[in-house]
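> sequence? don't have it. structure:
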C-alpha cells in the first residue's frame, strides 16, 4: 500500500519529501550545545546567570551615576541611592572644567585614528589577500610578528621620532602612526577579504578595472562590516588612551588635553593635598558624560559588529 502511494506522488513531491527527511535527519543528529539547555530548569539557571553577570557589569556604571548626583563629602559613601540629590553638578561641571574642549579633542583624535588605521589596514590586508608574490607568507609573518613586541620596546623610538619631527605638544602623534596600519587589524581584515569570491575580481580585471579599482569598487563595499569593526575597536582604544596623552600633550595647555588626561588632571586638581577642596563630584560627572559617546557609538554599530563577527564565524 505504501509503495503504491509513494509511486503516485509526482517526482517533485518525492524530491521535496526526501529533502525534508534529510533535513530532519541532520537536525536530529545536530549535537546539543551546553549553552542551549533543553529543559526548563536549565533555561532558568541560564537566565539567572545572565542577569547576575549583567548586574555585575552594570554596577560600576550605576555607582558612577549615583556618585555624580551626590554633594561633596558623600561621593565615596558607596550608596547607590544618594541621600541628597544635587542635579546642579551637571550644570556646574562646565564652569569647573573645560570638558567641551577635552571631548572635542578626543572626538577629533579618535575619529582620525580610527579612520586612518581602518583604511590603511584594509589596503594592506587586501594586498596580502589578493596578490600572490614570492615571500608573501614570510612577509605576512613579519607583520604578525610585530604584535609580539611589547609597547615599552617601541615607546622611546617613537617618542624620538615625533620629537625630531617637531610634533611634541600637538595631537599628531596620537593619530599619525595609524597611517601605516596595525598588524592585528591587517590580520582581521585579510581573513575577511579571503572569503570574498575571486570571480568578482577576475571579472572586473577583464573589464579593465585597475588594482586600486578592485579595492575601491569591490573589496571595500563588501568589507563594510569588518571596516566598522576596526573603526569601533580603534575609536574606543584611542578614546581611552591615557598614556599617549601623558607623553605627548603635557607640553601643551589644559585645553589641549584629551578626555582621559583631563580626568586625571581633575583628580589631581581637586585633591585636598594639592590645594583642592575635594570636589570629586565634578570628576564623576565628567567621567559619566565622556562614557556616553562610547555607548552611543556601539549602539549604532552593533548591527555591523554582529554581522562581521558572524561572517567571520561562517568562514572559520
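Received it, and whenever you're ready, just let me know what you need. Everything numeric in this text was worked out from a predicted model, so none of it was measured.

> Please make it C-alpha for all contacts and neighbour counts, starting now.
Noted.

> all strands of the stretch 151-300 of the chain, in order?
For the stretch 151-300 of the chain, applying DSSP state E, counting those that start in this stretch gives no strands.

> Would you map the helices across it?
Listed in chain order, the helices of the stretch 151-300 of the chain (DSSP state H, counting those that start in this stretch) span 151-165, 183-194, 198-206, 211-214, 220-222, 224-239, 242-248, 259-269, 280-315.

> Output the ones you listed in CSV; the columns should cover distance to residue 119.
Below are these laid out as CSV (distance: least, C-alpha to C-alpha, whole Å):
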stretch, distance to residue 119
helix 151-165, 22
helix 183-194, 10
helix 198-206, 19
helix 211-214, 13
helix 220-222, 9
helix 224-239, 8
helix 242-248, 22
helix 259-269, 25
helix 280-315, 16
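
> Can you tell me which of those helices is nearest to residue 6?
helix 280-315 (37.8 Å; C-alpha to C-alpha).

> Buried residues in that closest one, which are they?
280-290, 298, 301, 304-305, 307-308, 312 (16 or more other C-alpha atoms under 10 Å).

> The helices of the stretch 151-300 of the chain: which one's closest to residue 23?
Across the helices of the stretch 151-300 of the chain, closest to residue 23 is helix 280-315 (C-alpha to C-alpha), at 19.4 Å.

> ok, structure two:
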C-alpha cells in the first residue's frame, strides 16, 4: 500500500535524476518514475509542497524509496565522499559499556553501485573505497530484516543503515545531504568488520567459564578477580559482579568469556606486556577495595562491614562471617589500612 504522506521530489528526465525544483510545471516536466517508469506530472502549486505524482496510473509503491536510493547515489558520486559513523566495540550479553574504536570520519569514495547483486544479497548501494566495499541500506519503510542481516554478517562486508523512517514528510535535498555528508544519528552500522575483528581478538585471550545456577542466583566459580569468597573459594555473582565487569567480554546462557587472567580489558592492553597489565589492574583492584571500605561494603561478598572488637582491639569485619572472613585493621600510629580476606 502506498504511503501517501511521502511525496516524490526526485524523478527521471532523459534517464537522469532531477529534483522537482529543476523541472517545468505539469506535464512539461517530461519526467518518469524511477521505480515503475510511469509518466509523472510535476505539481508545483502554491498550497502543497512541490512534488511529482503519477499522471495516468495509481501512485507507485516503490517510487519514493527508489528515488531516494538514486538521489543518495548521485550525491555520493558527485562529491566522491561520505561520512561514515563512529565504530564501537560492543560486548554481547556482558552488560559492560561499549568502547570507541574509531570516530566518525569522512572517507573517499571511488565508485558507487546501485542495487547490484553481491553474492547472496542485493544491497541498496555499494560503495567502493580504497578497493574495499561498504554496503549502504536505506531504510524508508522497512528496516533490514533478520535474514538479510545474517547474510550481511556472513559476507563480512561492513554495512551502514541510513534510517529515513522518522521523516513523515518528503525528505528535502538539503536534509539528505546533511545525513550523508555529516555525522548524523540517522546513520549506524548494521555490521562492521573491524568491530568483529576486535571482538575476536578479545575472545582469543579470554577464558570460557561456566555459569552455575544455585537456587535463585547464578555464580561463576573461581573468579580470577576473587569478587567474593565462600569458605575460601573465590566466586562471582553473575548479575552483580560479571555483568558490567571490564573483563567480561561476552556472556551467553551457560557461560561467560572472562579476560581477567590475561589482564586485558581495553584495546591498549594488547600493547602492554603481562607484567605491566598485572601491575595496573592490581593497583586498580586495590583502589576499588579501598573505595568499598570507605562505603563500609565488603569487597569480597558485598556484605556490610561492621565494627567489632577482637583479641588485638577494634577492627572491621563482614557481617556474613563466618562464611566471609574479610577484615580491615587500621594501624593507630600510622593510619595504614590493612585488609585481609
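Alright, I've got the coordinates. Keep in mind the model is a prediction, meaning the values are calculated, not measured.

> May I have the TM-score of the superposed chains?
The TM-score (TM-score structural alignment, normalised by the length of the first structure) is 0.22; 106 aligned residues with a C-alpha RMSD of 5.7 Å.

> just to revisit the earlier point, nearest to residue 139 of the first structure among the helices of the stretch 151-300 of the first structure would be which one?
Among those, if distance is taken as C-alpha to C-alpha, the winner is helix 183-194, at 11.7 Å.

> can you pull the contacts of the residue lying closest to residue 230 of the first structure once chain neighbours are set aside?
The spatial neighbour of residue 230 of the first structure that comes closest, neighbours along the chain excluded (C-alpha to C-alpha, 6 or more residues apart in numbering), is residue 118 at 5.8 Å. By C-alpha atoms under 8 Å, 6 or more residues apart in numbering, the contact list for residue 118 of the first structure reads 181, 185, 227, 230-231.

> Just the buried residues of those.
181, 185, 227, 230-231.

> Pick out whichever of these sits closest to residue 214 of the first structure.
Taking C-alpha to C-alpha as the measure, residue 214 of the first structure lies nearest residue 227 of these, at 16.2 Å.

> and that closest one, what does it touch?
Counting by C-alpha under 8 Å, 6+ apart, residue 227 of the first structure has contacts 118-119, 122, 189.

> Which of those ranks first by neighbour count?
Most neighbours among those, by other C-alpha atoms under 10 Å: residue 122, with 29 neighbours.

> how about the closest residue to residue 61 of the first structure other than its chain neighbours, what does it touch?
Once flanking residues are discounted, residue 61 of the first structure sits nearest to residue 288: 8.0 Å by C-alpha to C-alpha, 6+ apart. Neighbouring residues of residue 288 of the first structure by C-alpha under 8 Å, 6+ apart: 61, 64-65, 68.

> so of the residues you listed, which ones are in helices?
61, 64-65, 68 (DSSP state H).

> Quick check: residue 205 of the second structure vs residue 88 of the second structure, distance?
When distance is defined by C-alpha to C-alpha, to the nearest Å, residue 205 of the second structure is 20 Å away from residue 88 of the second structure.

> again with residue 133 of the second structure
19 Å.

> How about residue 212 of the second structure?
Where residue 88 of the second structure is concerned, residue 212 of the second structure sits at a distance of 30 Å (C-alpha to C-alpha).

> Pretty sure residue 175 of the second structure sits in a helix.
Yes: under DSSP: H, G, I helix; E, B strand; the rest coil, residue 175 of the second structure falls within a helix.

> Of the contacts of residue 227 of the first structure, just say which sits nearest to residue 144 of the first structure.
residue 189 (12.9 Å).

> The closest one contacts residue 121, correct?
Yes: using C-alpha atoms under 8 Å, residue 189 of the first structure is in contact with residue 121, at 7.5 Å.

> Pretty sure residue 198 of the second structure sits in a helix.
Yes: assessed with three-state DSSP, residue 198 of the second structure lies in a helix.

> list the contacts for it?
Residue 198 of the second structure touches residue 89, counting by C-alpha under 8 Å, 6+ apart.

> picking up where we left off before, between the contacts of residue 227 of the first structure, which sits nearest residue 91 of the first structure?
residue 118 (37.0 Å).

> Buried residues, whichever strand or helix holds the closest one. List them.
When elements are defined using DSSP states H and E, residue 118 of the first structure is found to belong to helix 99-130. For helix 99-130 of the first structure, a neighbour-count test (16+ other C-alpha under 10 Å) marks 99, 101-107, 109-130 as buried.

> Between helix 183-194 and the helix or strand following it, find me the angle.
Downstream of helix 99-130 of the first structure, the next assigned helix or strand under DSSP H and E is helix 136-145. Between helix 136-145 of the first structure and helix 183-194, the angle comes out at 140 degrees (axes from the mean of the first three to the mean of the last three C-alpha atoms, to 10 degrees).

> Counting by contacts, list what helix 136-145 of the first structure packs against.
Applying 3 or more C-alpha pairs under 8 Å, 6 or more residues apart in numbering; DSSP states H and E, one finds that helix 136-145 of the first structure contacts helix 183-194.

> by contact count, what packs against the helix it packs on?
Secondary elements touching helix 183-194 of the first structure (3+ C-alpha pairs under 8 Å, 6+ apart): helix 99-130, helix 136-145, helix 224-239.
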